[in-house]
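Participant: What follows is a predicted protein model with its sequence.
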Amino acid sequence: MNIPGIVSSPETDPNPQALSEDMRRSAHAWRVRLANVDLVNFPRAAMLAGTPLMQLAKRAGIDTAKPFHGQGLAPGYFVEMARPLFETWDQEAVVIDDRTIGRVSRGTLVSFEASMQCVNPPKVPAEPPSGDFADGPHLVCQVGDHGLVVSFDPQWLTTTTAVTTLHDAAQDPQVFAGLGYVAAVWDGRIRVSALVFGQPQSDVQAMFEYATSATLPVPHELKVADFRNELSSEGQMPLCVDVSQRKETMERLGVVLFFAEDQVMPGDIDWEVLRQVVRVVPEYRRDLGVAVASFYPPSGVGARDVAAHLLAREPALWKTFTIPGLATLIGSRNLAVAVVAGVTRDQAADIDEAMRKEAAAYLGSVELDRTMPMQCLFPTKDRYHLVDGELRLRYSVSEMVDAEANSEDLDERLEEWRERELFRTVVWEENAEQSAVDEHEAAMIIGAWLQEPGGSAAT
């Protein structure tokens, strides 16, 4: 983890190495769900590593050498494209809170979220900074015992809506979230020079946005809580579990784990899922099926519709996703899923916690319910069967025939898993149900061929 600008001196801190390490532990990937992106300082924000802001700007028709004002509808297009980007950004920054605000130093990249008042709200058109931040527009608030000042270049406000919001904040404080560098530290205050900021989206705003854009019937089971802003400090809460189901801790269920497919190599998901399942589920309680596959959303259906129909149910599914959060992932990434069937809710939560610590590509989980039509997108054929301390590699007749036809070494997979020593024994297990389906389909194909002109039956 590389947090720029975390420096200290013996005069200001007796243990600068400990301070630096503390700041690194306080850093997190900055991700935010905004109702509106109010400011993007292109010349500075675009310099952050891995930022595709310039590509988005070009797609929206933005001239990045000029401020947003006077560029017509292009800033609005850019804002809509940038919102999902900030939800999945991986830029590390120190979170400004009661504990860290008195310990950050000049040059530190920080994230902030607070109810703030705007001083000297910007004019239209915006004027360049005068050089003295006190004369220009800035946001202020109190964080613990320290004052936080967020200065910004008003030329990089995205839309007139952003200007209006800041004028409103001059009268009544508004919640802003953003990213910036610490520019100065003095007399119990710090000043942050903003790169990006906006207003976090509320659950009601997100639900309304979905309902007005849905292309499929809106599920009746939707709740406002399904749209909470889990990326906001006010929206963070434990896993979404229906309270009435918490007593049924021994009930077995299936859980679907989502992964960023482009971040893994073939076989990585299988290994990581089985490794964590073995750690979480006691051997004497194992009778689990595991399936792994790429996730393909249906063509022509919006990401929000897919997410809503995967998650909305009464009683509520066990899940770590919100509808907006899953929709952003579906719309912006190639995904893969692993279905683990036969765990309890407590075990599902433990697997989720372990995966977040150990697997960088892991994104979250949701309870499996095959009665929900959209969940037919999840794989149905188990690749693995875990029984006690044994791993059974599942196969069907057609899979074995195909493997032999392609001269594949059928023992290679067995030996690979045996060498990993994760299980006491590793064996093959026929998926009799799938084999029956394969044989029936083969019989139908052969029967149809025999009935064709030139087939054996015809001759």
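Facilitator: The structure has been received and is ready for your questions. Residues are numbered from 1 along each chain as shown.
Participant: Please count neighbours and contacts with C-alpha atoms only from this point.
Facilitator: Fine.
Participant: Contacts made by stretch 223-232 with the rest, please.
Facilitator: 31-33, 87, 113, 200-204, 206-207, 235-237, 312, 322-324 (CA atoms under 8 Å, 6 or more residues apart in numbering).
Participant: Likewise for stretch 418-433?
Facilitator: With CA under 8 Å, 6+ apart as the test, stretch 418-433 has contacts from 275, 278, 389-397, 414, 417.
Participant: all helices for the stretch 201-350 of the chain, in order.
Facilitator: For the stretch 201-350 of the chain, the helices defined by DSSP state H, counting those that start in this stretch cover 203-213, 268-280, 303-311, 323-332, 345-358.
Participant: Comparison target below:
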Amino acid sequence: MLAQTNAVATAARRAGLDGTRPFAGQGMAPGEFVRIVRPLFETWDAEAVTLSEGTAEKVHRGLLVSFEGAMRCNNPPEPPLKEPTGVLTKDPYLAFSIGARRVVVTFDPRWLTTATATTTLHEAAQEPLVFSGIGTVASVSAGGRIRISALAFGQPETLAQAQLEYAKQSLVPEPPGLTWMDFRNELSKSELSQLHLGQSRERETVSRKSIALLFDEDEVLPGQIDRDVLTQVSRVVPEYRRDLGVAVASLLFNDNGVAVADLAAHFLAREPALWKTLTVPGLTTLIKSFNIAVSTVSGLSEEQAADLDAAMRETVSSYLGCVEVDRNLPLHDRLLPPYDDYHVAGAELRLVYSAARRLQDEANGEDLEEPLNEWRERGLFRTVAWEEDLEQSAAEERDESMLIQAWLNSQSE
């Protein structure tokens, strides 16, 4: 049975797949489901330990791991696909080595797509093929053999395949700065190593950046993103370096006849490249599958941005990934919040307001001390106070003046 997370269930419905039944006997639906759901593994919200020589000695039963390697298939499945017997000499499984350790990946063949069951695994029985996937450690033997029960596995999508899929969906010209990195496979250790190398080089610079952190809006309560972001900001940014702006809002992508893949590409691509952890296939799937919220954080160094991303992945289950903000990009300017909700200055948290918003709150009888007290009780910052955003106040005053002038002009006609 498929794990019924919101995104997986949505993908199954779109593909016409019955998630309570094995793939066998469901026609073309399993293949369409796999096509839709593949990029979700880039944004898998559970932290899987990458299986490597360094981590193989520390794995234990029940641990979620990601794996990749050239594997041979033993006992490749034959139709009709049957339930596993639990006997390794009879059931199909993948096998490969990590250092001196043998790794065995077991799976239920009834959940395989037809192509995987009848072609790919039989080819892997003849010669090793590269597979990657996610699974749970079922056992670790006294001799060091690791047995993994696969949750999902397959041959990694190549960059060429990902780019071809984007080209097939795209309806507008490709944005400047779109590179192979925007189509990388998050489950591929080789591509991840190149990503980390590129980002480690970027850390050598000291320029300050704004980043947009994306969240699954359906998984959070009101105010939760604010608390999560400010908590992690206080962890990763030293007090003496804090001069940060933070805002939180819904991220509402509107296709307006444009392919979702185009929205993802134009949101992520720029020349020179934006710092980001998201990919075009991954963001495309997120837009289709989630209601997305965003928190922008300005004033971070590249190293702090990377540390904040790592902290969010470690502690916040609703977190989906991030991208550097460039207000010169039309989608960033149109979709991201224009003004900050918070200003973090050293050990002080300042709640930002505009003159118009303050007048509205006072007219509604809002208790202006209540939000201050809520943050004081959390103890993250030494002091908490209000701060007026003079730029926002001036902009709202100009807008109001224009509305009044337009009304006066209409009355005089």
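Facilitator: Everything's here; your move. From a predicted model like this one, the values you see are computed outputs, not experimental measurements.
Participant: and the lengthiest helix in structure 1, how far from structure 2 on average?
Facilitator: Looking across structure 1 with DSSP state H, the single longest helix is helix 432-451. With mean CA distance after the TM-score superposition for structure 1, helix 432-451 of structure 1 departs from structure 2 by a mean of 2.5 Å once superposed.
Participant: before we move on, back to that, of the contacts of stretch 418-433 of structure 1, which belong to helices?
Facilitator: 275, 278, 397, 414, 417.
Participant: Number of residues surrounding the equivalent of residue 434 of structure 1 over in structure 2?
Facilitator: The alignment partner of residue 434 of structure 1 in structure 2, by TM-score structural alignment, is residue 392. Using other CA atoms under 10 Å as the criterion, residue 392 of structure 2 is surrounded by 18 other residues.
Participant: residues in contact with the spatially closest residue to residue 392 of structure 2 that is not a sequence neighbour?
Facilitator: Once flanking residues are discounted, residue 392 of structure 2 sits nearest to residue 354: 6.0 Å by CA to CA, 6 or more residues apart in numbering. Counting by CA under 8 Å, 6+ apart, residue 354 of structure 2 makes contact with 388, 389, 390, 392, 393.
Participant: and what of residue 82 of structure 1?
Facilitator: 37, 53, 56.
Participant: Highest neighbour count among the residues you listed?
Facilitator: Going by other CA under 10 Å, residue 37 tops those with 26 neighbours.
Participant: Check the spacing between that one and residue 259 of structure 1 real quick.
Facilitator: 27 Å (CA to CA, to the nearest Å).
Participant: and residue 24 of structure 1, that's in a helix?
Facilitator: Yes - Residue 24 of structure 1: assigned to a helix according to DSSP: H, G, I helix; E, B strand; the rest coil.
Participant: That one: neighbouring residues, count only.
Facilitator: By other CA under 10 Å, 18 other residues sit near residue 24 of structure 1.
Participant: so it touches residue 94, yeah?
Facilitator: Yes - with contacts counted by CA atoms under 8 Å, residue 24 of structure 1 reaches residue 94, the gap being 7.3 Å.
Participant: Against residue 312 of structure 2, how distant is the spatially most central residue of structure 2?
Facilitator: Note on structure 2: the residue nearest the mean C-alpha position is residue 320, at 2.9 Å, using CA atoms, centre = their mean. According to CA to CA, residue 320 of structure 2 stands 9 Å off from residue 312 of structure 2.
Participant: With residue 263 of structure 2 instead?
Facilitator: Using CA to CA, residue 263 of structure 2 is found at 24 Å from residue 312 of structure 2.
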